[in-house]
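> pasting the sequence and the predicted coordinates here, then a few questions.
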Amino acid sequence: MENIINRIAYLEGLAEGYEIDDESKEGRLIYELIDIIAEMAEEVKIYQDEMEEYVDIIEEDLSSLEEYVYDDFDEDYDSYDDFDFDDDFYFEEDLDDELEENCDCGHCNEEENN
């Protein structure tokens, strides 16, 4: 945004440096266009600043909400920290029994007969 404001100031200086007559039709048009562009840039800057403030407020609210939700979540599940869900040791026997009971390939039954 600062770059745009600097470029508008450059245009104003350029118009003055070329000694464009502000009483001529062309001069009035050029100066009026530069003024309109400058006002638009100021308005955009104001809205941008307001939007940044609004986003900051939303970020603060979201941070508070995350802290509230996740702090409570962490306290509720601390007792499960010692349990390793990826360890097949706890489920290995049950899985083998279930596979043998539901297997129709005939290979499992051959092993039992041999």
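Arrived safely.
> from now on I want contacts and neighbour counts done on CA atoms only, so please keep to that.
OK.
> please name every helix or strand in contact with the host helix or strand of Gln48.
For Gln48, the host element (DSSP states H and E) is helix 25-76. The helices and strands touching helix 25-76, judged by 3 or more CA pairs under 8 Å, 6 or more residues apart in numbering; DSSP states H and E, are helix 2-17.
> center of the protein, which residue is that?
In the chain, the centroid-proximal residue (CA atoms, centre = their mean) is Glu59; its distance is 10.8 Å.
> put this next to the previous one:
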Amino acid sequence: MDYLMQKVSYLKGLAEGLGIEEDSKEGKLLLHIVDTLEEFADVLDEVIDNQVDLEEYVTFIDEDLADVEDELYGTDEDDDYDFDDYEDYDDYDECVDLGCSCCEEE
């Protein structure tokens, strides 16, 4: 975000260095465009800060909700399946062909 603010500051400095004044129509337009860009950059910076805060807040809510779920429902160790403890299912080479019930082909 700092990069955007630097670009706007550069444009402001360039406008001042070129001696652009509000006396002409073009000068007035250019200076207002630079001011508007600065306002956009400020608002965007605020939105990004709010987004970061919101992400942190949602993370805390998620952690709190997980704690509440553990308290309410408990954790059942039987629900966590570890398939490494069971037989290797790759040993089963036998396939069952059920055929097609619509056209009775196998």
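Structure received. Because the structure is a prediction, the values reported are computed rather than measured.
> and the TM-score between them?
Overall, the chain-to-chain superposition scores 0.65 on the TM-score scale (TM-score structural alignment, normalised by the length of the second structure); 82 aligned residues with a CA RMSD of 2.5 Å.
> what number of residues lie near the aligned partner of Phe60 of the second structure in the first structure?
In the first structure, Phe60 of the second structure lines up with Glu60, judged by TM-score structural alignment. Counted with other CA atoms under 10 Å, residues neighbouring Glu60 of the first structure total 12.
> how near is Glu100 of the first structure to Asn113 of the first structure?
13 Å (CA to CA, to the nearest Å).
> spatially nearest residue to Met5 of the second structure (excluding sequence neighbours)?
Ala41 (6.3 Å; CA to CA, 6 or more residues apart in numbering).
> list the contacts for that neighbour?
Met1, Leu4, Met5, Val8 (CA atoms under 8 Å, 6 or more residues apart in numbering).
> now the angle between helix 2-17 and the helix holding Gln48 of the first structure, please.
170 degrees (axes from the mean of the first three to the mean of the last three CA atoms, to 10 degrees).
> and helix 25-76 of the first structure, how far out from the chain's middle?
Relative to the chain's own centre, helix 25-76 of the first structure is displaced by 15 Å; criterion: CA atoms, centre = their mean, to the nearest Å.
> stretch 93-106 of the first structure now?
Its chain's C-alpha centre and that of stretch 93-106 of the first structure lie 48 Å apart, by CA atoms, centre = their mean.
> equivalent analysis for stretch 70-84 of the second structure, please.
For stretch 70-84 of the second structure, the distance to the chain centre is 30 Å (CA atoms, centre = their mean).
> so what would you say the end-to-end distance of it is?
Termini of stretch 70-84 of the second structure sit 25 Å apart (CA to CA).
> same deal with stretch 78-96 of the first structure?
31 Å.
> what range in the second structure matches stretch 100-107 of the first structure?
If you align by TM-score structural alignment, stretch 100-107 of the first structure falls outside anything aligned in the second structure.
> and the end-to-end length of that stretch?
Where stretch 100-107 of the first structure begins and where it ends lie 10 Å apart, using CA to CA.
> related to what we said a few turns ago, spit out the contact partners of the match of Phe60 of the second structure.
Glu60 of the first structure touches nothing, counting by CA under 8 Å, 6+ apart.
> gap between it and Asp86 of the first structure?
Glu60 of the first structure is 37 Å from Asp86 of the first structure, by CA to CA.
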